[in-house]
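Participant: I need the structure of the sequence given here:
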Amino acid sequence: MELTAVDWLGVSVVVRWLLGWWLSRHLLPLPALCLEHAPSVSVLIPARNEEATLHHLLQGLAAQTLQPLEVIVIDDHSSDGTAAIAQASANGLPLRLVQPPPLPPGWCGKTWALHHGVQCSGGEVLVFLDADTEPAAGLLESLVAQQQRLGGLVSVQPFHRTERLYEQLSMLFNLVGLMAVPLGPRCGVAFGPAMATSRAHYLRSGGHQAVASRVVEDWFLAHCYEQEGLPVSAFIGDGQIAYRMYPGGLGDLVVGFDKNFATAAGEVRWPWMLAVVLWLSGLFWAAWCLPASLLGWPLVGDPNPLGHGVIYGAYAVQLLVITQRVGRFRWSPLVFPIPVLFFLGVFLLAIVNLERGSVQWKGRTVSTR
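Facilitator: You can find the predicted model right below:
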């Protein structure tokens, strides 16, 4: 029997839907491992205007099963109460608050802060945690044990904890960012919010000085490790570490994803990018066709809403299942055309800012080139 153009289109969408399951198969959580031995650990936290989030991280560090040698909060010239919050939330931690010298030309704020923090530290193992992360009690032990087992650089992408309605719009950014890269042992990918490395391997890679000007320093730091023959491994943080991204409002969320989108897209390996684009094209089709068939909008293919409803439901179920490991997205998988529109809007804005060459972030001009 000869298939019509509509039939072929339906088969194509189903294949792209199946591709989504294939892309999500490698979302591996950080394993819970026992330490080979208990090393001295320096925890380094870059913090610029993080008064609303820092106390969650320090409370989590105080409850760790592996207690660090030192916790160094690098106050990156904050204009809010970050320094006071750090001192008030020490909770018995061996905490030091330091401030780097003024930002020199050729450096990003985060890379300069962490470079300075490492120079002030003394642990055998360096753990870098973003100030908005919220670790479970076993995070440090699991992360350091995995670094002992694998060597090189080990990182974790935190589970995205959402509270307010606008945060649901970030669903696709979280999901695509993980689908577009390989994960697991020796995958070659690093996530900046939570990373662990031995001091020896850090120095051998060139450290943050080698990626001084990079906005997405984690990606390029991973390259530096690989160039030195050191493994780079990455996992998801479901059950181990969470964060609430951009609690400052919708504007912060747009600019934050915009700068990461514009600077990191070129680093994704093309086979993975092609697979993600194919999956997204099926998702975009499903997001358009059901409303179009119901509302009489221009439509390519069968105008019957029943078939489009089945495809829409299949993608909604897929998003509900996959995002459970990535973040707390309650309603956005069910009304995914709204996050799709938001994703496309930020993507177009990222292209504009890529041409413009910069975005404004936390009071600084950040290069997108």
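Participant: Going by C-alpha atoms from here, please, whenever you check contacts or count neighbours.
Facilitator: Fine.
Participant: Can you give me the end-to-end span of stretch 219-236?
Facilitator: The first and last residues of stretch 219-236 sit 16 Å apart, counting by CA to CA, to the nearest Å.
Participant: What residues of it count as buried?
Facilitator: For stretch 219-236, the neighbour count (16 or more other CA atoms under 10 Å) marks 219-226, 230-236 as buried.
Participant: cool, stretch 124-140 as well?
Facilitator: 125-140.
Participant: And that stretch, end to end?
Facilitator: By CA to CA, the extent of stretch 124-140 from end to end equals 14 Å.
Participant: Please apply the same query to stretch 331-344.
Facilitator: Terminal-residue distance, stretch 331-344 (CA to CA): 19 Å.
Participant: Val217 reaches Trp112, doesn't it?
Facilitator: If you look again at residue 217, you'll see it is Glu, not Val. No: when contacts are counted by CA atoms under 8 Å, Glu217 is not listed as touching Trp112 (10.8 Å).
Participant: more neighbours, the two?
Facilitator: Neighbour count, other CA atoms under 10 Å: between Glu217 and Trp112, Trp112 has more, with 24 against 21.
Participant: Leu103 is in contact with that one, correct?
Facilitator: Yes: counting by CA under 8 Å, Leu103 is a contact partner of Trp112 at 6.9 Å.
Participant: Here is the second sequence; please produce its structure so I can put it next to the first one:
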Amino acid sequence: MTVFLIAVHALLWTILLGNVVYLARSRPRPGQAVEQPLISILIPARNEAQNLTALIPSILTQSYSNFQLIIYDDDSTDSTSDVVGAELTDSRVSYLRGDGPPPGWVGKVSALYQASRQASGDIYLFMDADTQLLHRDSLSRIARIFQSESDTTVLTGLLGLAGKGRLLVSLVPFTILAALPWFLVRRLRSPLLSALNGQLWMIRAATYHALEPHAQVKNEILEDVEIGRYLKTSGVYPRLVNLTGDVSVRMYGSFADAWQGFRKNAYLIMGGRPLPFLVYLLVFAASTWLSPFVSVYFLISAWAIKVVTDRLASIPIAVSLVSPVSFILATFLQLDSAIGHWAGTIHWKGRNVTGD
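Facilitator: Take a look at the predicted model:
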């Protein structure tokens, strides 16, 4: 078991260091996009009034002006419609409202699919409602990076993290950077070595409509990972870019919200099957039950990995200092998520997303 754990940690370090080099080559630099094709910015919203008050102005003040903003309201019960309605005097803003997803569809997936039906841009930028562009040239820099890539590329980002529940939220960049070797996505054929960060991704409109990725994963809760894998099997490769200086995401307003949000995804990230879940628990238990010296070594190794990923995502050092707490919480979260999925009791924003 000790040899196995050493191999796991060596693999994590190899992936992380490879990704650090990979990201360093793609960091946005000052300057404008060479061209300004029409970008359709597509945002799903269900009870996102508070987040939209920050996101919409950050988009409308961009130096890159050739865009349309389409917000699809997925049957919100808060003041989302009022917040968006106040911006409809800007001709670039469109508001669509639905009455919930059709049978067999997950809400967010359906919302983005419906929004794409109304888009007319050459490029689609999918953003979550809790994101925010940090500088007036942010969209221009993202567009410039995307334009430098081949037609077989879908761009996705590592974003800066804000908001509450950072003991849990900080595990997002940890997972993105230490679990998936982005530098091998184009080199190895396996679709398992692919994903997207659903908080922000950009694709050419022609490619999107040729492949219809949202329609292909209409009932997937972890739709961004599945879209990334589907696109790769179709010859379109995800490219991860460090956008922490240009885009932030305020995922949750409290620790309780963070727990519920990750509860719906945690078990699925482990594959949504008992075996990977049990392997995770075995590794955690083995790291705890080994001799004190070996246990401390593995703890320090995992801790150091998280310190690196925290720095890349601009997470406060105070969160990094208590990383062992994050690891313990993650284990209990995995248990809670697995039980919820097995029992079909995962709820999010007033809906049961696993069925009754």
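Participant: Quantify their similarity with the TM-score.
Facilitator: Put the two chains on top of each other and the TM-score (TM-score structural alignment, normalised by the length of the second structure) is 0.81; 338 aligned residues with a CA RMSD of 3.4 Å.
Participant: that older thread, among the buried residues of stretch 124-140 of the first structure, which are in strands?
Facilitator: 125-129, 133-135 (DSSP state E).
Participant: ok now do the residue nearest in space to the middle of the first structure, which residues does it touch?
Facilitator: Closest to where the C-alpha atoms of the first structure average out (CA atoms, centre = their mean) is Gln157, at 5.2 Å. Neighbouring residues of Gln157 of the first structure by CA atoms under 8 Å, 6 or more residues apart in numbering: 191-194, 234-237.
Participant: overlap between those and the second structure?
Facilitator: Retained in the second structure by both residues aligned by TM-score structural alignment, their matches' CA atoms under 8 Å are the following of these: 191, 234-237.
Participant: Tell me the one of those residues nearest Gly152 of the first structure?
Facilitator: Ala234 (11.1 Å; CA to CA).
Participant: which position in the second structure aligns with that closest one?
Facilitator: Under the alignment (TM-score structural alignment), Ala234 of the first structure maps onto Leu240 of the second structure.
Participant: Surely its match is in a strand?
Facilitator: Yes: membership of Leu240 of the second structure in a strand is supported by DSSP: H, G, I helix; E, B strand; the rest coil.
Participant: Tell me which two of the ones in strands among the buried residues of stretch 124-140 of the first structure sit farthest apart.
Facilitator: Val125 and Glu134 (19.8 Å).
Participant: Secondary structure element for the counterpart of Ala210 of the second structure in the first structure, which one?
Facilitator: Matched by TM-score structural alignment, Ala210 of the second structure corresponds to Arg204 in the first structure. For Arg204 of the first structure, the element it lies in under DSSP states H and E is helix 199-205.
Participant: Give the buried residues for that helix.
Facilitator: 199, 201-202, 205.
Participant: can you check stretch 158-165 of the first structure too?
Facilitator: Quick answer for stretch 158-165 of the first structure (16+ other CA under 10 Å): 158-162.
Participant: Between which two of the buried residues of stretch 219-236 of the first structure is the distance greatest?
Facilitator: Checking those with CA to CA, the most distant pair is Cys224 and Ile236, at 21.7 Å.
Participant: coming back round to it: just put the buried residues of stretch 158-165 of the first structure in a markdown table and tack on distance to Gly20 of the first structure and secondary structure.
Facilitator: A markdown table is the format used below for these (distance: CA to CA, whole Å; DSSP: H, G, I helix; E, B strand; the rest coil):
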| residue | distance to Gly20 of the first structure | secondary structure |
| --- | --- | --- |
| Pro158 | 21 | coil |
| Phe159 | 19 | strand |
| His160 | 20 | strand |
| Arg161 | 23 | coil |
| Thr162 | 23 | coil |
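Participant: wait, which of those is closest to Thr53 of the first structure?
Facilitator: Among these, and counting by CA to CA, the member closest to Thr53 of the first structure is Arg161, at 12.5 Å.
Participant: Spatially nearest residue to that closest one (excluding sequence neighbours)?
Facilitator: Closest residue to Arg161 of the first structure apart from its sequence neighbours, by CA to CA, 6 or more residues apart in numbering: Arg244 at 4.9 Å.
Participant: can you count the residues close to whatever residue of the second structure lines up with the one you found?
Facilitator: Following TM-score structural alignment, the counterpart assigned to Arg244 of the first structure within the second structure is Arg250. Using other CA under 10 Å, the number of residues around Arg250 of the second structure comes to 18.
Participant: ok, Arg250 of the second structure - contacts?
Facilitator: Arg250 of the second structure touches 130-131, 161-164, counting by CA under 8 Å, 6+ apart.
Participant: try 7 Å this time
Facilitator: Residues in contact with Arg250 of the second structure (CA atoms under 7 Å, 6 or more residues apart in numbering) are 130-131, 161-163.
Participant: Show me the helices in the stretch 51-200 of the second structure, by range?
Facilitator: 80-85, 107-118, 138-147, 166-169, 171-179 (DSSP state H, counting those that start in this stretch).
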